[in-house]
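Enquirer: predicted model and sequence follow; I will ask about them next.
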Amino acid sequence: MKCIHDLCSSRFTQWKSDLHKHYEPYDGPEVALEVGCLIELLDRRDEKEWLCGHFQDEKYLKKVKANSINRLKKKLLHRSGSRRFSYRRSKFPEIDIFKEVYVRPRDELTENLHSTMVEKGQIVLEEVAS
């Protein structure tokens, strides 16, 4: 459940970020409502109005400004690529523990069991992603 919750949370955050990037070029909420309309919000004017109001909200603007300032203060940048750290962690720590405890070189049985676990884990993640 944690894996599904994390995946849904990150997708919602990315979607909201994409909406904000789409909204930014317009001069104000009125222009954004009339001119800039995403396909997914085409027939939902009340949701577009809420979204434009949200992007104009003082609390939201303070948070955006604080995040920008904090990014500028960073002294060290991670070198692990563009993927988030949460994706670098294994989604199935039990499989990793099995590998550490049971899989030994030239032990075909445990290597095959571990490979099967990894494959099934990938299938689960692909199903959740779709």
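Expert: On my side now, so go ahead.
Enquirer: from here on, contacts and neighbour counts on C-alpha atoms
Expert: Will do.
Enquirer: chain center to stretch 72-85: distance?
Expert: Taking C-alpha atoms, centre = their mean, to the nearest Å, one finds the center of stretch 72-85 at 16 Å from the center of the full chain.
Enquirer: comparison target, given below:
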Amino acid sequence: MLKQKQNVRQTASKIKIVYDQRHRGAATSQQHSFIASSCGVVIRDNCPFQWESWAEIPEDTKELVRHELSFIYDLDDITLEAMAYLEKTLSIRYKHWKNNFHNYFKKWDNLEIARLHVPSELKDRPEDWEWLCKHFTDPNFVKKSVAGQKARESKILLHHSGSKPFSYRLEKRRQVKLY
């Protein structure tokens, strides 16, 4: 996000999110990476983790996140498709951030030990870690988690290959073959 802020300062204009129908996302893979990174930073710094998903987060918190992004990206003159892409990216980054904490939580043998080992990112937000610990031991969450893990293990094809959508990689491969 530092690179994007520096770009905004140097050009004295916000970055316009260019939406590409073919990729169903940002027009370039570089812009997609910048947006995904920025969304992750803003969520990390501004979103409490006391909701199960991005959809459950109160609108005033979502507005705060969008406001933080508006310092870098031009959100005043944005198409509906680009805004939907941005919302989907925010949702994915929120889910990934919580997943990182779930993986950290699974390192410990039981709930009491896990509670004592607050991740460094949440040292100043212990209420979030407490909520996450309870959430990760909730029988409904455990049931969904186990079912999802089994479903992922049963897949034989990789559907994701890093942070860039497959359509960008496919296009790059086609461009290389043309030369």
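Expert: That came through, no problem. Every value quoted in this text rests on a predicted model; they were computed, and no experiment measured them.
Enquirer: and for the aligned partner of Glu121 of structure 2 in structure 1, the neighbour number?
Expert: Using TM-score structural alignment, the equivalent of Glu121 of structure 2 in structure 1 is Glu40. Other residues lying near Glu40 of structure 1 total 7 when counted by other C-alpha atoms under 10 Å.
Enquirer: was I right to think Tyr26 of structure 1 contacts Ala32?
Expert: Yes - with contact defined as C-alpha atoms under 8 Å, Tyr26 of structure 1 reaches Ala32; the gap is 5.5 Å.
Enquirer: give me the more crowded residue out of the two.
Expert: Ala32 (18 against 13).
Enquirer: the more buried one touches Tyr23, doesn't it?
Expert: Yes - the pair Ala32 of structure 1 / Tyr23 is scored as a contact, 6.2 Å apart, by C-alpha under 8 Å.
Enquirer: find residues that contact each of these two.
Expert: Listed as contacting both Ala32 of structure 1 and Tyr23 by C-alpha atoms under 8 Å, 6 or more residues apart in numbering are Cys52.
Enquirer: and the spatially most central residue of structure 2, what does it touch?
Expert: Central residue of structure 2 (C-alpha atoms, centre = their mean): Arg93, 0.7 Å from the mean position. Shown in contact with Arg93 of structure 2 (C-alpha under 8 Å, 6+ apart): 36, 39-40, 43.
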